[in-house]
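In: My questions concern the predicted model and sequence given below.
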Amino acid sequence: MSKLAENIISLVGGKESIDSVTHCMTRLRFVLTDDMEAETNKEQLESLEGVAGVVNNGGQFQVIIGNNVETVYQEIEAQLGKEKEEGSKEDKRNWLDRFFDTLSGIFVPVIPAIAGAGILKGLLVVLVNLGWVSGESNTYMVLDVISDAVFYFLPILLAFNAAKKFRCNPIIAATIGTILLHPTFTGVVAEGNVAIDFFSIPFTLMNYSSSVLPIIIGVWLLSYIERFIKSWMPKVLDIVFTPVFSLLITVPIILIVIGPISIWIGDLVSTGINALYSNLTFIAGMVLGAVYPLLVLTGTHYGLLPIMLQNISSNGYDVILALCAAGNTAVAGTVLSVYFKAKSKTNKSLSISSTISGLIGVVEPGLYGLIIKYKKLFGAVFAGGAAGGLIMGIFQVESTGFGLNPLGGLPVFFGDTFSYYLIGITVSFIVSLVVGLIIGLPEEENK
């Protein structure tokens, strides 16, 4: 990994060209002061053993690594010799690129915990249905708490990550999350006494468990308030009084203004999407199932995470993840078709490994290693994703959490619609495989 990290740093333009580097689940994300050299060396980067692909998108130069991305990232950080502070230089990316980068930075670190909890939720359903665990037992209670805690306390986890992106104190941000979830507040809401006041200012107290928008917007506000206080606070008093004033100013604004409005907006968006989905199930299913791999290709699929989490928070289930599973399965089926058409051992080997990783839920190797290379195969991806998404949409397949899909997080789909989920991903895989075989590969692949 040391040599791979060294080569990547060199080929993207050296240490002096790297403004910042972060990572998501499968790719390194570089913000470069000048990406000309990195673009020139793109083919060399793609040829490195351990690199699945390269894409320059949204103001970021992204190097796709796969499951080892965390190890490579840590080695790069070590070789750079210091932590690269995000935003240390003027960010010239447009607002949309910065928005998706921020979402990625906030949500991606939480995904492993959410995925693990979601899988446990699904397994718990199976244990109860099989009669192995009673829903009234203490064992069920413990397992239920383990699977539910990450969702209930999600604002605290998001607050910590948001603080890193907005460059304010992560502990103070997490403290705000704990305040919103304090038993006194949750108890008042549970009793129905939500109309309260603060210094005679009336407001509606909300239930912030599992919420997304209030804490993210609140921490964004905290970042400005904290910097303003630090600008005039004497250094000798900073360690105590900056947190005090930050909390006293930020928390009431969240409770009185940001929280109620954010909860209302989140519920409105969730309700609107579900209403649209309920009335246009096959259209919505086909479209998202077909285009989801394109979102993965550009790294914008993280924009769906807040919507999925809001759905789970509001309804107890989500319908979007199943459509994403149809798209991922279509990629796996398409890259398997390459195995039967390719002449080179390299492509055959890449096809098998990419099919396996794609079925687990990591589709970047197949997308960047084969489908981008043979662009006509996108037809197979779209066909398979649309076919699987159609079935998922018609039967409104639900998930109770978040996990790698189609198979990596299978238990999150356990429930009344599980059989339709299996049918959906099977159809998606078969359709994409057959269409991929029909499309075939260009003649130059044989050379």
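Out: Happy to help now that I have it.
In: hey, let's count contacts and neighbours off CA atoms from now on
Out: OK.
In: residue contacts, residue 159?
Out: 170, 173, 174, 176, 177, 215, 216, 219 (C-alpha atoms under 8 Å, 6 or more residues apart in numbering).
In: ok, of the residues you listed, which one's closest to residue 56?
Out: Relative to residue 56, the closest of the contacts of residue 159 is residue 216; by C-alpha to C-alpha it sits at 27.4 Å.
In: okay, now the one to match up with it:
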Amino acid sequence: MKKKKKDHQFLAERIVQLVGGTGNIENVIHCVTRLRFYLKDESLADTEAIEELEGVMGVAQAGGQYQIIVGPAVDDIYKTLSPFLSTADDGLPEESPEDHSDDKGLDKIGRAVNNFIGIITGSVMPIINILAAAGIIKGLLAVLTSTNLITDSGTAYLIINAMADAVFYFLPVLVGFNAAKRLDGNPLLTAVIGGLIIHPTILEAANDGMNIFTMGGFDFPFVTYTYSIFPMILAAWFVKKMEDWLKGWVSAYIQAIFIPIVIIGTVGALTLVITGPILVGFSTLLADGLQALLSLNAPLFGGVINAFYQLLVVFGLHWGIIPVYVNDFATLGYSYFSAIISMTIVGQGGAALAVAVKSKKKNIKELGYAGAFSAFCGITEPAIYGINLRFRRPFICASIGSAVGGVLTGIFSINMWSIIGSLIGLPSFIDPENGITANFWYAILVTAITLFVSFGLTYVWGYSDKMEMRQKKNKPKNPAKANITG
């Protein structure tokens, strides 16, 4: 354990140095396998030196983020990294890259879009694993009730159902807290707004169809906000802006009491009356629009999406899509879109497994089995960066197998009730209300076919021990970059 902590400490120190020091870091968040840096000047980062670090699988630059892939240990590395950032140098030269006054209009729009998506992602990513776990618990609960091991009126059902529902019920609080952290706002005050909009009396009024008030023939109804995402992201922004503004003129002697009163009253009322209902309506339209798109030609849609989806993962652009199907779960309680994408994870795992089985080289076998195991647990980066992309052909075979899986998922209209996919996520295909149905068996069938196609193509055509793994370039390190500490 001490050695792991020491390794993480060294890796964190080197990463901070090689991205340009603390003074070059605006912010950093993480997802399941990546540290996602927002850098003031990406040219200061020594990408080749970072890629050579033990524990780093690769680097991707996309969506305004400098992404360092470190695998499942990302949370431990992030926690080790955080103390370095707390001493970041806030002072910047006059000609800092932060000065965008001469940017062209399109650059400003692009940067604004990247920042917007980054805020959404930073609000959702930290709870993705918890959402996935809760979804699997719901699936297992459905199995327990459908097999009469427990009854839906018993104490065990009550407790397990509460475990599964808690994260969804309190989603506005969690999303608001994360959004405030991402915006450098006030997480606790924002969480209070989340607690307000899911207060039992508010939910009861919404369920009874009550209106807050009526004006000029327009009704302003109470809305159910459990499972919602977007209203709290906007609320976090309002809290941040209003708190900064109030601190500029309210006396320091009364700030501690006065500011929370004003913000809770103002942002709470604004969310309940205007922005909340509008954004809940937008969320529903987004989910319904995706459902309509899938209904046009689900097999074609599934095949095309799955053929190229893992390319988005390579470039780190899939992070912009994740909130779309998270919104499906939050709004509808299920997602056909997520079911389609799940097969791409299986495809990458199948290709890595084929390499491991076929190879006689010990190091390749180890990488292949590790990548396959990780993919079957829902994370593809170790398979992609450790094996498939470095030999190229396995990645192509995995994409073909994934496309086949996407087509079949569309043909059988396979649905999914939790965000986690691949083999570990098979319980996600169990209907929480009806238990094990044909949907579950179709999911197992298509998962098996996807795995078989990816494995078979890779074993026959995609790999042989005569192939050379693409190596990282070994160029002289830049000492000036390697020793910047901000």
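Out: Noted; the coordinates are in hand. All figures in this text were calculated on a predicted structure; none of them were measured in a lab.
In: Any chance you could compute the TM-score here?
Out: Once superposed, chain against chain, the TM-score is 0.90 (TM-score structural alignment, normalised by the length of structure 1); 443 aligned residues with a C-alpha RMSD of 2.8 Å.
In: Scan the contacts of residue 159 of structure 1 and report the most crowded one.
Out: residue 219 (33 neighbours; other C-alpha atoms under 10 Å).
In: That one reaches residue 161, doesn't it?
Out: No - assessed by C-alpha atoms under 8 Å, residue 219 of structure 1 is found out of contact with residue 161, at 9.7 Å.
In: Distance check, the aligned residue in structure 2 for residue 299 of structure 1 against residue 113 of structure 2.
Out: Matched by TM-score structural alignment, residue 299 of structure 1 corresponds to residue 316 in structure 2. Distance of residue 316 of structure 2 to residue 113 of structure 2, given as C-alpha to C-alpha, to the nearest Å: 16 Å.
In: who has more neighbours, those two?
Out: residue 316 (22 against 14).
In: Contacts only, for that one.
Out: Residues in contact with residue 316 of structure 2 (C-alpha under 8 Å, 6+ apart) are 60, 61, 62, 63, 67.
In: Which position in structure 1 pairs with residue 258 of structure 2?
Out: Under the alignment (TM-score structural alignment), residue 258 of structure 2 pairs with residue 241 in structure 1.
In: Kindly apply the preceding question to residue 120 of structure 2 instead.
Out: In structure 1, residue 120 of structure 2 lands on residue 103 (TM-score structural alignment).
In: how about the helix or strand harbouring that match: buried residues?
Out: Using DSSP states H and E, residue 103 of structure 1 sits in helix 95-107. Across helix 95-107 of structure 1, burial judged by 16 or more other C-alpha atoms under 10 Å covers 98, 100, 101, 102, 103, 104, 105, 106, 107.
In: How about stretch 67-76 of structure 2?
Out: Buried-residue list, stretch 67-76 of structure 2, by 16+ other C-alpha under 10 Å: 67, 68, 69, 70, 71, 72, 74, 75.
In: counterpart of that stretch in structure 1, which residues?
Out: Counting by TM-score structural alignment, stretch 67-76 of structure 2 corresponds to 62-71 in structure 1.
In: Endpoints of the matching stretch, how far apart?
Out: This stretch, stretch 62-71 of structure 1, spans 16 Å end to end (C-alpha to C-alpha).
In: For the most centrally placed residue in structure 1, give me its contacts.
Out: A centroid search over structure 1 (C-alpha atoms, centre = their mean) returns residue 302, at 4.2 Å, as the residue closest to the centre. Applying C-alpha under 8 Å, 6+ apart, we find residue 302 of structure 1 in contact with 100, 103, 104, 107, 108.
In: State the pair within the residues you listed that is farthest apart.
Out: Across those, the longest distance by C-alpha to C-alpha is 11.4 Å; it joins 100 and 108.
In: how about the strands in structure 2?
Out: Secondary structure of structure 2 by DSSP state E: the strands cover 25-30, 34-39, 58-62, 65-69, 211-215, 218-221.
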